[in-house]
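Colleague: What follows is a predicted structure for the sequence shown.
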Amino acid sequence: MKQEIVVAYDGTRQSRTAIEWAAAECRVRHRAGMTVCQVWDGPDPERVEAVAAEERRLAGLRLSEGVRLAERLLPGREIRPVLVRGDPKDVLVGLSRNAAMLVLGHRSVRGLAGLLRGSVSAYAAAHAACPVVVVGAPASGPPSGGVMVGIDAARPAGPEADSALRFAVEVARGRSLPLTAVYATRGREPEGERALARIVEPWRARCRGRPRIETRVVEAPPLPALAACAREAWLLVLGAHGAGSHGAGSHGARARPLGPVGQGLLRRASCPVAVVHPVWPIPCDISMI
């Protein structure tokens, strides 16, 4: 099973928070190492060579700062520095192919050339080959809601819900947090609670109370409902929907666009947001987690 956690670092407060979040996750994944990546998007080759050299020097200094932070947080663990000049989207998606997780600081814009502005955040979520976690500012206090996972109970149970639940279970178990599966519906659906329970019940049986899994049906449009849930959560987990290919990136990853709800939550959620693809491997035995 892949153990490496890749973190994008550009020297901003948000990217330092991303390293801290990833380091804490590494500590509960006993064999996990970390890759700290600084994507150097320097000047065009036609520009003065001295300017390019200075850009590279500054990028290297930012990377060294991120590596030192990771080493302080994870003494004795392997920390791999990566300094790359190129398109941040393609570089990070490429690194995701051999990673257990890709962690990004919300609104990291300097060295990552606006990674989480506009369509680039959707690109990372759609093309990464591993779960993507977007981390904002540090929480002011411990959240009461633990891990929450958005489930569309109106859809037939499938790989999207299973992958999102599997990831949520893994993180909640590692952090000893409760897990809540949330179904947001625009109108009253008497079958909603039962449909959600049918999706969650197999995971309750596998987990045997570790973690405890609750269900919640919220009668509100998905975006405001899940944004409200995020205010009490430590982590909000979303599945990347779409069974068919919607185009491939330069690394051949299958694109699964988030849609307006997922993109809105990346911008608005007050807790870290994880986006999990249905292609993420699901083990047969939950005891492996």
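Modeller: Everything's here; your move. Given the structure is predicted, the values throughout are model-derived calculations rather than measurements.
Colleague: going forward, measure contacts between C-alpha atoms and count neighbours the same way
Modeller: Noted.
Colleague: now the strands: where do they sit in the stretch 51-200 of the chain?
Modeller: 79-85, 101-105, 132-135, 147-150, 179-185 (DSSP state E, counting those that start in this stretch).
Colleague: and of those, who's closest to residue 19?
Modeller: Between residue 19 and these, the shortest gap by CA to CA is with strand 101-105, which sits at 7.8 Å.
Colleague: So which other helices or strands are in contact with the closest one?
Modeller: strand 5-8, helix 13-28, strand 132-135 (3 or more CA pairs under 8 Å, 6 or more residues apart in numbering; DSSP states H and E).
Colleague: quick revisit: among the strands of the stretch 51-200 of the chain, which comes closest to residue 54?
Modeller: strand 79-85 (13.0 Å).
Colleague: helices or strands next to the closest one in the packing?
Modeller: strand 34-40, helix 49-73.
Colleague: Give me the distance from that strand to the chain's centre.
Modeller: 20 Å (CA atoms, centre = their mean, to the nearest Å).
Colleague: same thing with stretch 26-46?
Modeller: 15 Å.
Colleague: Would you mind saying which of the helices and strands packed on strand 79-85 lies nearest residue 79?
Modeller: strand 34-40 (5.1 Å).
Colleague: Enumerate every residue touching the residue nearest the centre of the chain.
Modeller: With distances taken as CA atoms, centre = their mean, residue 133 lies nearest the centre of the chain, 1.7 Å away. Contacts for residue 133 were tallied using CA atoms under 8 Å, 6 or more residues apart in numbering; they are 101, 102, 103, 104, 272, 273, 274, 275.
Colleague: try this one side by side with the last:
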Amino acid sequence: MFRSVLVGLDGSSESRAAAEWAAREAKLRGLPLRLVHVWEPVPEPMAQAPLLGAETQQHWSERIPRETAEGLQSRHPGVDVTAVHLNGRPGDVLVDVARDAELLVLGSRGLSGVGGFMVGSVGQAVIARTEAPVVLVRSGEQAADEHTMDPAGIPSAATSFRPVLLGLDIRSPDDTVIAFAFEEAARRRTALRVLHAWSPPPYNIYGLSDHVSVYDELAREKAAELTDALRPWRQKHPAVEVIEASRAGSAADQIANSSRNASLVVVGRRIRRSRFGAHIGPVAHAVLHHAVAPVAVVAHA
């Protein structure tokens, strides 16, 4: 397998931000960066139009990846950058080439300029169908956004990375997802914050005093379960500081709110194959639409 960080490129500001993030990630991993520009052929009558002729299509399809690769190479010396142009439906092509990649990075528009992602149909289809980890990066994402504040109170690429945030379901913790999060924290030499959300008991079935005692006992049990689930991983990665958080409430809301202080958010997606097509999963889907940091969706069995 050709080990590389792969990024989907279409010339938009979203894909350019994704390419910059992917170049930084490739450097952290010590892997080459591969840019994939996919051109979906237009219908023949449109292709004959003066502005969409064959020569124009070829010009832009070759210019976008070439110029992007040249720019990335100059800004990220030491990273081996190559570019390839492929024809076909972007969703299908990216899923196909991602089979040989360690990581696929895609760009997305931000929602209202405040937070979250506007995940297009191609992005959703690729995330739902590929078994390689997929990272979604918002337009405008900067290297400094992943770092802590400097003495002047401004995010700076010269300061340490913000923690990596892992949303973990302790009912069925998956080694693939946990390992990915620990490794990303180790590469960044930063802490890993692990967040588990659980549902509190309904108020109406307990008296007030009983409810408080049941709630507190359940909170202690959930916190202990999280600690137990992470104990072997702490031993495997002793250099990674682990910050545990077990809270009652919606998993998606908790992860999205905590993403403001994260350099990267990691969530899992169970691989489901059905006649109704692939699905991202409700928590991952909600996190993608509301998190403000880059989000890695890691597929698992």
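Modeller: Happy to help now that I have it. Computed from a predicted structure; not experimentally measured.
Colleague: ok, back up a step: now the strands of the stretch 51-200 of the first structure as a markdown table including distance to residue 198 of the first structure?
Modeller: Written out in a markdown table, the entries for those read as follows (distance: least, CA to CA, whole Å):
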| stretch | distance to residue 198 of the first structure |
| --- | --- |
| strand 79-85 | 42 |
| strand 101-105 | 28 |
| strand 132-135 | 27 |
| strand 147-150 | 15 |
| strand 179-185 | 12 |
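Colleague: so which of these comes closest to residue 7 of the first structure?
Modeller: Nearest to residue 7 of the first structure among the strands of the stretch 51-200 of the first structure is strand 101-105; the distance by CA to CA comes to 4.8 Å.
Colleague: Not counting that closest one itself, show me its contacts.
Modeller: For strand 101-105 of the first structure, contacts defined as CA under 8 Å, 6+ apart pick out 4-9, 14-19, 22, 92, 96, 130-136.
Colleague: Likewise for stretch 83-91 of the second structure?
Modeller: By CA under 8 Å, 6+ apart, the residues outside stretch 83-91 of the second structure that reach it are 34-41, 61-62, 65-66, 69, 93, 122-123, 125-126.
Colleague: residues of it that come out buried?
Modeller: For stretch 83-91 of the second structure, burial by neighbour count (16 or more other CA atoms under 10 Å) applies to 83, 85, 90, 91.
Colleague: what's the counterpart of the third one in the first structure?
Modeller: Spelled out, it's residue 90 of the second structure. Per TM-score structural alignment, the equivalent position to residue 90 of the second structure in the first structure is residue 88.
Colleague: any idea how far stretch 68-77 of the second structure is from the chain center?
Modeller: Distance, centroid of stretch 68-77 of the second structure to centroid of chain: 22 Å (CA atoms, centre = their mean).
Colleague: Can you check which part of the first structure it sits on?
Modeller: Under TM-score structural alignment, the match for stretch 68-77 of the second structure in the first structure covers residues 66-75.
Colleague: which position in the first structure aligns with residue 233 of the second structure?
Modeller: Match for residue 233 of the second structure (TM-score structural alignment): residue 203.
Colleague: Number of residues surrounding that match?
Modeller: Using other CA atoms under 10 Å, residue 203 of the first structure is surrounded by 18 other residues.
Colleague: Contact partners for it?
Modeller: residue 165.
Colleague: for it, helix, strand, or coil?
Modeller: With DSSP: H, G, I helix; E, B strand; the rest coil as the basis, the three-state label of residue 203 of the first structure is helix.
Colleague: Next: residue 298 of the second structure.
Modeller: Following three-state DSSP, residue 298 of the second structure is assigned to strand.
Colleague: number of nearby residues for the residue mapped onto it from the first structure?
Modeller: Residue pairing (TM-score structural alignment): residue 298 of the second structure is matched to residue 276 of the first structure. Neighbours of residue 276 of the first structure under the rule other CA under 10 Å: 30.
Colleague: repeat for residue 44 of the second structure
Modeller: 11.
Colleague: Ok, residue 245 of the second structure next?
Modeller: 15.
Colleague: Leaving out chain neighbours, which residue sits closest to the residue nearest to the centre of the first structure?
Modeller: In space, and not counting its chain neighbours, residue 133 of the first structure is closest to residue 274: 4.2 Å by CA to CA, 6 or more residues apart in numbering.
Colleague: Does the one you found touch residue 240 like I think?
Modeller: No - Residue 274 of the first structure is beyond contact range of residue 240, at 9.9 Å (criterion: CA atoms under 8 Å).
Colleague: thinking again about what came up before, could you identify which of the helices and strands packed on strand 79-85 of the first structure is most buried?
Modeller: strand 34-40 (a mean of 25; mean count of other CA atoms under 10 Å).
Colleague: Identify all contacting residues around it.
Modeller: Against strand 34-40 of the first structure from outside (CA under 8 Å, 6+ apart): 4-10, 22-23, 26, 55-56, 59-60, 62-63, 66-67, 70, 77-88, 91, 111-112.
Colleague: what's the mean distance for that strand versus the second structure?
Modeller: Following the fit onto the second structure, the mean deviation recorded for strand 34-40 of the first structure is 1.0 Å by mean CA distance after the TM-score superposition for the first structure.
Colleague: if we can go back for a sec, figure out which of the strands of the stretch 51-200 of the first structure is closest to residue 165 of the first structure.
Modeller: Closest among the strands of the stretch 51-200 of the first structure, using CA to CA: strand 147-150, at 6.9 Å.
Colleague: name the helices or strands packed onto that closest one?
Modeller: helix 159-175, strand 179-185, helix 222-230, strand 235-239.
Colleague: So which bits of that strand are buried?
Modeller: Within strand 147-150 of the first structure, the residues scored as buried using 16+ other CA under 10 Å are 147, 148, 149, 150.
Colleague: Using JSON lines, please lay out those together with distance to residue 218 of the first structure.
Modeller: Listed next are these as JSON lines, based on distance: CA to CA, whole Å:
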{"residue": "147", "distance to residue 218 of the first structure": "16"}
{"residue": "148", "distance to residue 218 of the first structure": "13"}
{"residue": "149", "distance to residue 218 of the first structure": "13"}
{"residue": "150", "distance to residue 218 of the first structure": "11"}
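Colleague: filter the contacts of strand 101-105 of the first structure to the buried ones?
Modeller: Applying 16+ other CA under 10 Å to these flags 4-9, 14-19, 22, 92, 96, 130-136 as buried.
Colleague: Take the contacts of residue 133 of the first structure and write them to a markdown table, including neighbour count.
Modeller: Output for these, formatted as a markdown table (neighbours: other CA atoms under 10 Å):
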| residue | neighbour count |
| --- | --- |
| 101 | 26 |
| 102 | 29 |
| 103 | 27 |
| 104 | 31 |
| 272 | 27 |
| 273 | 28 |
| 274 | 27 |
| 275 | 25 |
